[in-house]
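In: sequence? don't have it. structure:
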């Protein structure tokens, strides 16, 4: 029966063989699910590990020498600011909406400016070549004039020698001026005017970092001014620490701060969005400082908002004015560097920033609210998730059900009628952005059986100790045997001869052990002499 079944299976194709074996296993009472366990479960992985262990033990391997892969939790750096994660469809939507933020005049301006720069460069080269030609022609004319003067001088010397006098003075030659016509630099077209929208965008890594540094410095200055104003209203406290530098005078409370420091013009308005084609940049360490700068700026904004609350409670309205500050956010994109560069008319573009003064900045605010794209912050300024933390938002809350009970006369036995209104849909607000987990897992190897590994290690240490002790004992015995042999030779040779002291570098004698063996041999020699005296 089995031979016939196997012969029939050989004649079938792959699909027929599968069904034939399945029918055979069902006939034998074996389910197909029991044959091949699911490889994606923990139980299946444990089975694989056990199979590997049993295979290794069966092959003669020592269980204490075998290792297994484990995931170990280690502490990560809390100063690292991770890149935010944005879905692919949002990245595509943001790229399509940038047409509203960057008009075509920006690309035309950059292309025209590049053409003008090339034209001016060619004109400068042409001017340089024409100047070199003028110098060469001038040198040639000067050489001809010098030769004529030398020739005229020789003729005059000859005439004076003969006795003839020259009546006409030598004529001075004038170098003719060479006119090469107008150069290309005189007929070039003027540079294009810079569009006004360029005051609201920032292009390039260096310009973005400069803008962030300028915003951080301005915000620090405002923090100092606001802190001095708040401290001026409180009672003076003794300063335990001496200042290392003279303090700047605080502005009077009656006068408002200077308008040039608070007025945020289009050039000095801070950034609110920074778009980076992260997947197109290699290496990515070129733009890694940008999240750090953004986190520092956002931390200062948090401090400024806290001080503004204190100032609103302590200071008068005309004593200070709050700044319209907003946190800056980083928008990591995919491989979109070519599209961004073509949009602004440049060859390459690794960073694209938008200021708060941009007239169409509300487009990105609608696409990327803070509930979807969190501003980068340092971990020390973020709360840690706890069970007792309550979330409060000032937006519309979605009520699950609103019941309105209508009272009816007592004579009727009908139950009160409940009307449930449709719940209101709340806007997704940024409830709380928690601190990221500062623990990361690394894959490493650990002993398969820790107890067996420890026992093996102890046995190895004990065996090595025994070997060392045995080697030292043999060395001592060999040294003692040599000294006894030398003592016998001295006794046989006589007492009148000088003793031969072995050198410390002889073979088989250790410096530290030689003194011990010598003292021991001296004691034995003294005891031997006393015994000989007693016998005599």
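Out: Good, I have the coordinates. Predicted model, so just to flag it, every value in this text is computed and none were measured. Numbers count the residues shown, from 1 in each chain.
In: rest of the way, CA atoms for contacts and neighbours
Out: Will do.
In: Against which helices or strands is the longest helix along the chain packed?
Out: Counting by DSSP state H, the longest helix found in the chain is helix 104-162. Identification of packing neighbours for helix 104-162 by 3 or more Cα pairs under 8 Å, 6 or more residues apart in numbering; DSSP states H and E yields helix 337-344.
In: next up, a second structure to put side by side with the first:
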């Protein structure tokens, strides 16, 4: 049997083919990744409970809400048509109806994704500000955040001039906090639009628990604690409703409703509480808590034993750590890393040589075309002498 043919590198053709296949092959690997402790997953709600909540929506959103939105859209459309005809100088016979009166039940509802996010942010900011006032009261700060700067870079508060209008204006009652946030999460695309909603609710619920701890300390240490403590609302809960946006929009009377919320002051809130008790739908919370907010900045220089401790210092929040979750990410990796690198370098060199050859050929083509153009401009070598001889012959004929 003849010996196998070898290549200049000392390998046989079969060995080199196996090496190429190994450099191109991948292997399946599993990488361990720590999950984000601040990420809040969507709660799991059975399908029959979603159907029950959808069937109870007419009690939460009465029919006058749908009639109000439909009538308002019709009036707005009529106004636009009339303005367009008047702009072009045409006679119009469109009758403009009076806008419908806003139903009272809309004061207990927040419709739309943007409005829901605004209400969540306002509730979180209001709760954080209340906690800041309570912490300052425990620290002995007599000023309120309305007369001092919350941040060192904030401009100083200026006293507003009292006018007759401001004196006659009645103080507005704060809006009731949200109790339920209902989202048809499978109907929204992309999902990134509604991903912050569980995180907002978890942040509010975590601050609400810290507010309860601060309230106990304020009642026991601060005189007249009713000035700082306000009644607490219920914990927010997220209700996923699957792909049921069309039914919700028809109930509300709008084209699309990506999310809506029900306030704690809603008269029919007990309907949702009976369907979704906290044992079935648990309010989301963060496992990690932050220090209590305060307007006073304290510098710790390390000498804590020598520093006098204030008598009315704010209590430290309990230290809670989130559970460790390790996620497995299934991916691929090169079977032969060195072979893959050598193959990639060889491909880079080959492409570099091809580009250099291509540039050289293009340059040669351009040089040939330029040379032909120059030769065409100069003409034949003896053309100039023939033209001179012809002119001399013409001159001699004229003289003769």
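Out: Yep, it's here. Since this is a predicted model, take the numbers as computed values, not measurements.
In: Any idea what the TM-score is?
Out: Remark: TM-score between the superposed chains equals 0.60 [TM-score structural alignment, normalised by the length of structure 2]; 273 aligned residues with a Cα RMSD of 3.6 Å.
In: what about the strands in structure 2?
Out: 26-34, 109-111, 178-183, 237-240, 260-263, 326-334 (DSSP state E).
In: which residue is nearest the centroid of structure 1?
Out: With distances taken as Cα atoms, centre = their mean, residue 288 lies nearest the centre of structure 1, 4.8 Å away.
In: Now that we have the strands of structure 2, can you turn them into a markdown table and tack on distance to residue 364 of structure 2 and mean neighbour count?
Out: A markdown table is the format used below for the strands of structure 2 (distance: least, Cα to Cα, whole Å; neighbours: other Cα atoms under 10 Å):
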| stretch | distance to residue 364 of structure 2 | mean neighbour count |
| --- | --- | --- |
| strand 26-34 | 43 | 11 |
| strand 109-111 | 71 | 19 |
| strand 178-183 | 68 | 23 |
| strand 237-240 | 69 | 23 |
| strand 260-263 | 70 | 24 |
| strand 326-334 | 42 | 12 |
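In: looking at those, which is closest to residue 231 of structure 2?
Out: strand 178-183 (13.9 Å; Cα to Cα).
In: Can you list the helices and strands that the biggest helix by length in structure 2 packs against?
Out: When structure 2 is parsed with DSSP H, its longest helix is helix 337-378. Helix 337-378 of structure 2 sits against helix 13-24, with contacts defined as 3+ Cα pairs under 8 Å, 6+ apart.
In: Report the buried residues of the helix it packs on.
Out: Using 16 or more other Cα atoms under 10 Å as the test for burial, helix 13-24 of structure 2 gives 19, 22-24.
In: what does stretch 80-91 of structure 1 contact?
Out: With contact meaning Cα atoms under 8 Å, 6 or more residues apart in numbering, stretch 80-91 of structure 1 is reached by 291-292, 295, 330-334, 367, 372-374, 376-378.
In: just to revisit the earlier point, alignment lookup: the residue nearest to the centre of structure 1 to structure 2.
Out: In structure 2, residue 288 of structure 1 lines up with residue 195, judged by TM-score structural alignment.
In: circling back to that earlier point, quick one: the longest helix of structure 1 to chain centroid distance?
Out: 55 Å (Cα atoms, centre = their mean, to the nearest Å).
In: Now render the strands of structure 2 as CSV, adding distance to residue 217 of structure 2.
Out: Formatted as CSV, these follow (distance: least, Cα to Cα, whole Å):
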stretch, distance to residue 217 of structure 2
strand 26-34, 36
strand 109-111, 34
strand 178-183, 26
strand 237-240, 27
strand 260-263, 28
strand 326-334, 38
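In: Nearest to residue 212 of structure 2, out of these?
Out: strand 178-183 (17.1 Å).
In: In structure 1, what stretch matches the closest one?
Out: Strand 178-183 of structure 2 lines up with residues 271-276 of structure 1 when matched by TM-score structural alignment.
In: The matching stretch vs structure 2, average offset?
Out: Once fitted to structure 2, stretch 271-276 of structure 1 is off its aligned match by 1.0 Å on average (mean Cα distance after the TM-score superposition for structure 1).
In: how much space between residue 251 of structure 2 and residue 338 of structure 2?
Out: Plainly put, residue 251 of structure 2 is 63 Å away from residue 338 of structure 2 if you go by Cα to Cα, to the nearest Å.
In: between these two, which one's more packed in?
Out: Legend: neighbour count by other Cα atoms under 10 Å for residue 251 of structure 2 and residue 338, higher for residue 251 (19 against 11).
In: Identify the residue spatially nearest to the aligned partner of the more buried one in structure 1, adjacent ones excluded.
Out: The alignment partner of residue 251 of structure 2 in structure 1, by TM-score structural alignment, is residue 343. Of all residues not flanking residue 343 of structure 1 in the chain, residue 107 sits nearest, at 6.3 Å (Cα to Cα, 6 or more residues apart in numbering).
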